[in-house]
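Enquirer: Mind folding the following:
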Amino acid sequence: MRRLLPLLSMLMVLFAAAGPAVAGPAAAAPPADAPAVLAAAPQVYGAWHCGNDFCTWGTARTVADFDSANHWLIDRGDGRPSVNLVVLSFVNPLRLLRQTTDATTLAGVPRGITPEIVSYFSSRGVRVMLSIGGITYTDDWDAALSENPALLGQRAAAVASQLGVGIEIDYEQNTDPNLLALQSFINAYRAIHPYDATGGRAAARLTIDVAAGDRWLIALNRKATADWLRTDTPVLDYANAMVTARPASASASIANWQEHIDGKPQFAPPVPPLAPAKFTGGIYIAYGGKPLPECVNYPGSIQNATASYVGSVAPNGAGTTAGMLGFMFWAAERPATRGIGTVPPNTCQGGVGAGATALGVQVPQPPLRQS
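Expert: Predicted coordinates for the structure are as follows:
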């Protein structure tokens, strides 16, 4: 997100990242205590991570300090990580393009995103990615894409190589996204790090964020679904459907995710259907003034209530295998200037960690389904 932010800006971050809730009837969710019956166990079970300064990552930290706030991510209570992916959020695309060095940035990368922090996760089998953008950096995405999108792609690829991480595209331009330039960014990145179906090369993992459903970021979602997330000629590994607006529910989440699977044939031009194996669903774990079940109480959580759907939803025009890729959680440590985060005593072993055990999440992350 942009440089850190007064209260109003951070509230905009949380609202916009969620996208609008979907009106109308929603699919019924199973009871919260119903056991999950999965055609596919989650392959992606990850958390966006905002560091200790509300998604800026502007200050380098010792590993001991970082661990004191984040140990739950690498230990669900039995020594196993609670997640198999963390996405460090966010890198400013314009600063990355221009290789900015200042008080909070070193050669275009936030000073808090260091090899030591990456190793904190990767040495325990947790995949690491960097998210470029976020709602606060939308204007900077536009500026960078106008200035030199191919060079931006090359510099993102260089950082991925240097740190041994993947890259997430979080370009939240709803009205007129520069899709031709974004294609140039992707082409430049893929020229250095080609698509790797095995998942063996960390820097080859390139993903994109789309809205919770199909009614926001429509042009971006249409382009990504039609051209970059195909199962026959994939360009990006997968998409993350961002979190549903609070107050969240299992039924609202399912309704949003089903929109991606069905597409929007009534739109002009239409949005094609997305293969379930090409996207994850986003859920809040830190929001407001009290711990959420999604963080602290797996039996009462949205991830538990939607697990059967996520693990078994059938394709509807794209893909051949049932089940979404899994879940992403917003967001670890300090995602907002107000409200609680996931630091002690509000850590998420009992929600996210317990879910990893209940759902049979593999760490390290296995090769992802391709169809």
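
Enquirer: Every contact and neighbour count from this point should use C-alpha atoms.
Expert: Noted.

Enquirer: next helix or strand past the helix or strand where residue 259 lies?
Expert: Assigned by DSSP states H and E, residue 259 falls within helix 250-262. Note on helix 250-262: by DSSP H and E, the next helix or strand toward the C-terminus is strand 279-284.

Enquirer: List the contacts of that following strand.
Expert: The contact list for strand 279-284 (CA atoms under 8 Å, 6 or more residues apart in numbering) reads 44, 212, 238-244, 253, 257, 294, 302-303, 324-331.

Enquirer: and this one, so I can compare the two:
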Amino acid sequence: MAAPSDLTKVYALWHCGADGCMWNEAVDNSYFDWIVNRGDGQPTANLIIFSFLNPVNVLSSGVQAVPAGLTPSMIQYLQSNGISVMFSIGGEEWSSEWDQALGQDPVTLGKNAAAIAQQFGVGIEIDYESEQSTPLLDQFVKAYRSVLPMDNSTSATDSSLLTVDTGSGTGYLTSVSQWASTWLEEGLINWINAMVAGGPYGSIGEATQYWDEHLQGTSWANIPPMNPEHLVVSLYSCDGSANCNAYPGSVLQGAVGWVQQQNTRGISFWVGGCVSPTVCCNNCPGIQQGSEALISN
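Expert: Presented below is the predicted three-dimensional model:
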């Protein structure tokens, strides 16, 4: 298993492949050219999060739940180029499947996710966009860590990574943020990803009003302030956002400055590849320039 890239600062990209996040077919390594090399020989992103695995399939089939398109050779190619790799379980489309799998057997679900991480040498991201079964998610997290304990050493592998997606602020998926604060305190997850809002932010101020809710805590929900190193914020790469095509004057440029000022963990982008047959996001010079600003080597 490959050692993770330097994730002191995270610059991540969720990736849907070429078939709307189904990953029924593999893509050629050249599909990642703009991610592997931002123009100066360094990778654009230091983390790719392949989206998504179906939680019901993870419970019933274990490592066989990984779609055929998520091949070991593709993962190894990215890791050999200094990019850490994670699999995301769930997503908005599979929220009910999360509830179904958690309601059936959250412990086995967590252990099967850990087996996938071990088999493929990847980390796992929890993308649970429901609140029906959040307490059962606690059993998932603890079962996962019973197989793959937290490892913050320099020899840690990608499979030691476990992260959780939350709302852009704490007002959406509030119970997930509440539990995430506990998991962070107990050393069970590495960081949270504050997901994108309903559409691209029109200004950096529009974005930080949500991100500050995580940093400052939310008293009405009993969510404590967050250690900045535990917060990764998110932006749209395309979908009406200018972040893909241009860096100067963009919300991304403002976000890079905010992350550096607040010393938060980093930025993730939704999304690379094709979320549908006609909506694709590849070859983003703006995101490449943001990479040079945040994670210059």
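
Enquirer: Send over the TM-score of the superposed chains.
Expert: Here the TM-score for the pair of chains, by TM-score structural alignment, normalised by the length of structure 2, is 0.92; 289 aligned residues with a CA RMSD of 1.8 Å.

Enquirer: ok, back up a step: and the contacts of strand 279-284 of structure 1, which of them are in helices?
Expert: The members of the contacts of strand 279-284 of structure 1 that map onto helices under DSSP state H are 253, 257, 294, 302, 303.

Enquirer: Now check the fourth one against structure 2: what is it aligned to?
Expert: If I follow you right, that is residue 302 of structure 1. In structure 2, the residue paired with residue 302 of structure 1 is residue 251, using TM-score structural alignment.

Enquirer: and its match, how far is that from residue 52 of structure 2?
Expert: To residue 52 of structure 2, residue 251 of structure 2 is 27 Å away according to CA to CA, to the nearest Å.

Enquirer: Look at residue 46 of structure 1 and say how many residues are nearby.
Expert: 28 (other CA atoms under 10 Å).

Enquirer: try residue 201 of structure 2
Expert: 18.

Enquirer: How about the one 10 residues further on?
Expert: When neighbours are defined as other CA under 10 Å, residue 211 of structure 2 has 22 of them.

Enquirer: which residue lines up with it in structure 1?
Expert: That one, residue 211 of structure 2, aligns with residue 257 by TM-score structural alignment.

Enquirer: for structure 1, what spans make up the helices?
Expert: 7-18, 63-74, 93-98, 115-122, 138-147, 149-163, 179-192, 218-223, 250-262, 293-296, 302-305, 307-312, 354-358.

Enquirer: residue in structure 1 matching residue 100 of structure 2?
Expert: With TM-score structural alignment as the criterion, residue 100 of structure 2 matches residue 143.

Enquirer: Please apply the same query to residue 115 of structure 2.
Expert: Match for residue 115 of structure 2 (TM-score structural alignment): residue 158.

Enquirer: Quick one: residues contacting the most centrally placed residue in structure 1.
Expert: Residue closest to the average C-alpha location in structure 1 (CA atoms, centre = their mean): residue 240, at 5.1 Å. Residue 240 of structure 1 makes contact with 207, 208, 209, 210, 279, 280, 281, 282, 328 under the criterion CA under 8 Å, 6+ apart.

Enquirer: May I see the helices of structure 1 organised as TSV, with distance to residue 55 of structure 1 added?
Expert: Formatted as TSV, the helices of structure 1 follow (distance: least, CA to CA, whole Å):
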stretch	distance to residue 55 of structure 1
helix 7-18	10
helix 63-74	14
helix 93-98	14
helix 115-122	15
helix 138-147	14
helix 149-163	18
helix 179-192	23
helix 218-223	23
helix 250-262	24
helix 293-296	19
helix 302-305	24
helix 307-312	28
helix 354-358	25
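
Enquirer: Pull out the buried positions in stretch 29-49 of structure 2.
Expert: 32, 34-36, 38, 42-49 (16 or more other CA atoms under 10 Å).

Enquirer: Likewise for stretch 282-301 of structure 1?
Expert: Result for stretch 282-301 of structure 1 [16+ other CA under 10 Å]: buried residues 282-287, 291-301.

Enquirer: ditto for stretch 53-61 of structure 2
Expert: 53, 54, 55, 56, 57, 58, 59.

Enquirer: Just to check, residue 165 of structure 2 is in contact with residue 127?
Expert: Yes - taking contacts as CA atoms under 8 Å, residue 165 of structure 2 lies within contact range of residue 127: 5.2 Å.

Enquirer: Apart from its chain neighbours, what residue comes closest to residue 119 of structure 2?
Expert: residue 63 (7.3 Å; CA to CA, 6 or more residues apart in numbering).

Enquirer: Around that neighbour, how many other residues sit close by?
Expert: 19.

Enquirer: got a list of what it touches?
Expert: So residue 63 of structure 2 contacts 112, 113, 115, 116, 119 (CA under 8 Å, 6+ apart).

Enquirer: Residue 229 of structure 1 too?
Expert: Here residue 229 of structure 1 is in contact with 235, 236, 237, 238, 239, 274, 278 (CA under 8 Å, 6+ apart).

Enquirer: Tell me the counterpart of it in structure 2.
Expert: So residue 229 of structure 1 corresponds to residue 184, using TM-score structural alignment.

Enquirer: what's the spacing between that match and residue 9 of structure 2?
Expert: In terms of CA to CA, residue 184 of structure 2 sits 17 Å off from residue 9 of structure 2.

Enquirer: Where does stretch 135-143 of structure 2 end up in structure 1?
Expert: So stretch 135-143 of structure 2 sits over residues 180-188 in structure 1, by TM-score structural alignment.

Enquirer: so how much does the matching stretch differ from structure 2 once superposed?
Expert: Mean deviation of stretch 180-188 of structure 1 relative to structure 2 after superposition (mean CA distance after the TM-score superposition for structure 1): 1.4 Å.

Enquirer: which residues touch the residue nearest to residue 303 of structure 1 when sequence neighbours are not counted?
Expert: Once flanking residues are discounted, residue 303 of structure 1 sits nearest to residue 294: 6.8 Å by CA to CA, 6+ apart. Residues near residue 294 of structure 1 by CA under 8 Å, 6+ apart: 283, 284, 285, 300, 301, 302, 303, 348, 351, 352.
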